[in-house]
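Colleague: Give me coordinates for this.
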Amino acid sequence: MDKKKKRLIVRGAILLILAAAIVFALTSKKETKVLAVGDKAPNFELLNMDGEKVKLSDYEGQGVFLNFWGTWCPPCKKEMPYIEKHFKEFTNKGVQVLSVNIGESEFKVDTFINQYELTFPVLIDKNKSVSRNSYNVVPLPTTMLIDKNGVIKKIITREMSEAEIVSLMESIQPE
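Modeller: The predicted structure follows:
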C-alpha cells in the first residue's frame, strides 16, 4: 500500500471518530428543564455559612423568597439591603428568605455578608448543582417566589426595587 492510501485511510478513520464523538456529545447531553410559574420547586439541600444542611422542603407550609446571586453582581448588591430590611418582618408572617450564592468561596461570601450586615440564611451552591442543574438559573440576580405548597408563583430575572420586594414577599404570605 502506498503512502497516499495509508494517509487517506488514517484521515478517514480520524474523521469517523470525530464525527462519532460529536454525535455522542450532542445526543447524550442531559436536558435541564426550564422551570416555569406553576411548576413544583425542585427540592435541594445546600450548606449554610455555619456548615448546617438546609433543605427547601424544611420550609414547607411557608412562603419562600429564593434569591440566586453573586458577590460580583451590581444588581445583587443593590437589592440585598432591601431584602435584609424586610427579612425579619416577613419571617414573622411566614415568608422565609433563602439566599443562594452561586459558586463563590466562603471567604468572598462571608466578606459580602459582613459588608451588607446580612442576617438571613445564605447558602453556597459550590458546584452549581442547584442553580444550573435543578433551577437552570442564567442571569443574576434571579428570584423565585415559592408558595406554601412548594409551587413557583413568580420568577424575576432582574434587579428588584424595595417596593417590589415588599410586594412580592406579601404575595407569598401563607394565609
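Colleague: When you work out contacts or count neighbours from here on, use the C-alpha atoms and nothing else.
Modeller: Will do.
Colleague: Report the central residue of this structure.
Modeller: Computing the C-alpha centroid of the chain and ranking residues by Cα atoms, centre = their mean puts residue 131 first, at 2.8 Å.
Colleague: Second input sequence below; structure requested for side-by-side comparison:
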Amino acid sequence: MTGKKIIIAVVFIAFFLLIGISIGAVINVSDDQMRERSLQTLQDSEGRDNHHAVGLNLLDTESEAVINTEEPLRDIIQDNEVTVVNFFASWCEPCKRETPELNEYAQDTADSDVQVVGINIDDSVKNRDEFLKTYDVQYPVFELADEADMTKEFKISLMPTTFFIDSNGEVVRAYIGEIGPELITNYINYVKERQ
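Modeller: Next comes the predicted model:
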C-alpha cells in the first residue's frame, strides 16, 4: 500500500508540475505574441490613429529653446525626415523611466535623418532644470510660448505623449504613455514609408 501511495503522489506532483510549466510557457509565448502582433498592426495600419493630434501641423507652434540648441523647432522638423517629439514633465514617473532610453536613442541616431526633441510642459523652471541635469538630456528640449493653447489644440493631457512628425510638420502618429526604442523605431519606419 505504501508503495502505491508514493507512486500516486509522484504522479500527482508530476502532473501539477507539467500543468504549471505549460501555463508558464503559454503566458510567455502570449506576451511575446501580443507584442509582435501590436508592432505588426502598427506596420500594417493605414495611418489611422485615434489621437486628435494626428493630421495636425506642428510647424506653426511657437517655442522657446531651453537647452542644447540654438536651432528653432521649425528648422529641426524641416531638416529631418522624422522628428520624434516627446512631451514630458519632471514629476511624471513614466517620463523619468523613458528619458534615459530617449537620450540613448537620440545619440544613436544623431547622424541620421531622425531627431528626438523634448517639449517640457506643466512644470516649474527649477524642476525642469533639475530633471534635465539628472538625466543628462542631450537632445534639444523646448518649452512652449503658449502652452495652454497648444496643449488644448493638440489634446495633450497625459504624460508622456510622443508625436512622430514628418518633414512637413504633420503629426503622423501619436503615442500616449512610456515608449521604448523598439516601438520608436517602428513608428519612425511607418512615417518614412508613408512619405
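Colleague: ok, now how distant is the residue nearest to the centre of the first structure from residue 163 of the first structure?
Modeller: Distance of residue 131 of the first structure to residue 163 of the first structure, computed by Cα to Cα, to the nearest Å: 26 Å.
Colleague: still on that earlier bit, would the residue nearest to the centre of the first structure count as being in a strand?
Modeller: No - with DSSP: H, G, I helix; E, B strand; the rest coil as the criterion, residue 131 of the first structure is assigned helix and is not in a strand.
Colleague: Tell me the spacing between it and residue 162 of the first structure.
Modeller: The span separating residue 131 of the first structure from residue 162 of the first structure equals 24 Å under the rule Cα to Cα.
Colleague: Would you check the span in the second structure matched by the top helix by length along the first structure?
Modeller: Using DSSP state H to define each element, the first structure has its longest helix at helix 3-28. Under TM-score structural alignment, there is no match for helix 3-28 of the first structure anywhere in the second structure.
Colleague: repeat for stretch 156-167 of the first structure
Modeller: Mapped onto the second structure using TM-score structural alignment, stretch 156-167 of the first structure covers residues 175-186.
Colleague: Return the set of buried residues in that stretch.
Modeller: Neighbour-count burial for stretch 175-186 of the second structure, counted by 16 or more other Cα atoms under 10 Å, picks out 175-176, 178-179, 184.
Colleague: and what of stretch 102-120 of the second structure?
Modeller: Of the residues in stretch 102-120 of the second structure, those scored as buried under the neighbour-count criterion (16+ other Cα under 10 Å) are 102-103, 105-106, 114-120.
Colleague: again, but for stretch 147-163 of the second structure
Modeller: 147, 151, 154, 156, 159-163.
Colleague: likewise stretch 103-122 of the first structure?
Modeller: Neighbour counts over stretch 103-122 of the first structure (16+ other Cα under 10 Å) mark 103-104, 109, 112-113, 118, 120, 122 as buried.
Colleague: contacting residues around the aligned residue in the first structure for residue 156 of the second structure?
Modeller: In the first structure, the residue equivalent to residue 156 of the second structure is residue 137, according to TM-score structural alignment. Listed by Cα atoms under 8 Å, 6 or more residues apart in numbering, the contact set of residue 137 of the first structure reads 68, 131.
Colleague: Excluding chain neighbours, what is closest to the residue nearest to the centre of the first structure?
Modeller: Leaving aside its chain neighbours, residue 131 of the first structure sits nearest to residue 137 (5.2 Å; criterion: Cα to Cα, 6 or more residues apart in numbering).
Colleague: A strand includes residue 119 of the second structure, no?
Modeller: Yes - using three-state DSSP, the assignment for residue 119 of the second structure is a strand.
Colleague: Just give me the match in the first structure for it.
Modeller: For residue 119 of the second structure, the aligned residue in the first structure is residue 100 (criterion: TM-score structural alignment).
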